[in-house]
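Novice: need a 3D model of the sequence below.
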Amino acid sequence: MTKRSLASELAHLFNLFLAFNHKSQGRIERARNRLDRALSLTNDAEPYLMAFDGILMVSEDRHESARKRFRESLSALEAAMDAEKKYVAPYCRLWLSMYDVNCAYEEIDRLWEEAHSLEATGTEKALLRLPPKDALRKEFGNRKGLTSTARL
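Specialist: Predicted structure coming up:
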């Protein structure tokens, strides 16, 4: 995290809170507006913010942009050596695996279990909620794939 004034930090957190709140209520356009404001208050987006941006893009049916954003988050995490990497990385790999038609359900399930078992900050867990496991099973349970997420 870059240094910024207390007022800027509070504005950033306030906009992030409102983005999450609006998304939770299905007000996607308002969520986008608030997330863009939150992102404008930081010089470099943290990986969990990039992942949340990807989730918001999924809600906006901007799937190609979402995949790109999840990959950007993973790239940013390459340099990270903290607890954030432990949750955000498998979370992003989970979403990328759902987009990959060659990825078997077993791999999707494994990534869900990995992310579910990990510790994360309250902000990360709140913003980056895992999809319900039964919904994944229903959507991807019959998928037979050829690859793992190692190539994602």
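
Novice: from now on I want contacts and neighbour counts done on CA atoms only, so please keep to that.
Specialist: Will do.

Novice: what strand or helix carries Ser8?
Specialist: Assigned by DSSP states H and E, Ser8 falls within helix 6-24.

Novice: which stretches of this protein form helices?
Specialist: For the chain, helices defined by DSSP state H occupy the ranges 6-24, 28-40, 47-59, 63-78, 83-99, 105-117, 122-127, 133-140.

Novice: as TSV, those with mean neighbour count would be great.
Specialist: TSV is the format used below for the helices of the chain (neighbours: other C-alpha atoms under 10 Å):
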stretch	mean neighbour count
helix 6-24	17
helix 28-40	19
helix 47-59	23
helix 63-78	19
helix 83-99	21
helix 105-117	18
helix 122-127	15
helix 133-140	13
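
Novice: here's the other one to compare against:
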Amino acid sequence: MYEEISISAEQSSDAKVLIISVAARLAGMHPQTLRQYDRLGLVQPGRTGGGGRRYSERDVALLREVQRLSQEDGVNLAGIKRIIGLEQLVGDLQHRVAELEQQLADAYTRVAQLETMNPYAGREMVHRETQSTALVVWRPRRSPDK
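Specialist: Below you'll find the predicted structure:
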């Protein structure tokens, strides 16, 4: 009847090329369900000039996850929307952390390069305040009655 097609969210394409009937069949849903999920903001298909919905392989994987959370775990649609939003946020934050870690590694590499070019080898590139050796004289205040 239907051919089994497996799509992994990590390896799937973001190209919005699947019409709603194909995306619905791949996700194991009725096209009306996809329209409802679009209205609720669970999935954001692309649009053609005429307003037709176009789905990506990643959208289909997301639809399957929505179905799994709903049917197997009993999560309502509001909960699913929140879960999806939080997973996207986590993914964005993980991407940002990776970028910052790379920038930090690049900065360390650059500092190491600059230190090798330093004419004052053996000294640190970043100036650190040395402790003061100044002598401070302190005299206690005299009490007013003396």
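
Novice: give me the TM-score for this pair.
Specialist: The TM-score (TM-score structural alignment, normalised by the length of the second structure) is 0.24; 55 aligned residues with a C-alpha RMSD of 4.4 Å.

Novice: just to revisit the earlier point, okay, the angle between the helix holding Ser8 of the first structure and helix 47-59?
Specialist: Angle between the axes of helix 6-24 of the first structure and helix 47-59 is 30 degrees (criterion: axes from the mean of the first three to the mean of the last three C-alpha atoms, to 10 degrees).

Novice: which elements pack onto helix 6-24 of the first structure?
Specialist: helix 28-40 (3 or more C-alpha pairs under 8 Å, 6 or more residues apart in numbering; DSSP states H and E).

Novice: contacts for the helix it packs on next, please.
Specialist: Contacts with helix 28-40 of the first structure, where a contact means C-alpha atoms under 8 Å, 6 or more residues apart in numbering, come from 11-13, 15-16, 18-23, 45, 49, 53, 56, 59-60.

Novice: what about 7 Å?
Specialist: Outside helix 28-40 of the first structure, the residues within contact range by C-alpha atoms under 7 Å, 6 or more residues apart in numbering are 12, 15-16, 18-20, 22-23, 45.

Novice: show me which pair in those is furthest apart.
Specialist: His22 and Ala45 (20.0 Å; C-alpha to C-alpha).

Novice: quick check, Arg54 of the second structure in a strand?
Specialist: Yes - counting by DSSP: H, G, I helix; E, B strand; the rest coil, Arg54 of the second structure is found in a strand.

Novice: my guess is it meets Arg47, correct?
Specialist: Yes - the criterion here is C-alpha atoms under 7 Å, and Arg54 of the second structure meets it with Arg47 at 5.8 Å.

Novice: which of these two has more neighbours?
Specialist: For Arg54 of the second structure versus Arg47, neighbours defined as other C-alpha atoms under 10 Å are more numerous around Arg54 (20 against 14).

Novice: max-length helix in the second structure?
Specialist: Using DSSP H, we find that the single longest helix of the second structure is helix 77-117.

Novice: against which helices or strands is it packed?
Specialist: Taking 3 or more C-alpha pairs under 7 Å, 6 or more residues apart in numbering; DSSP states H and E as the contact definition, helix 77-117 of the second structure has no neighbouring helices or strands.
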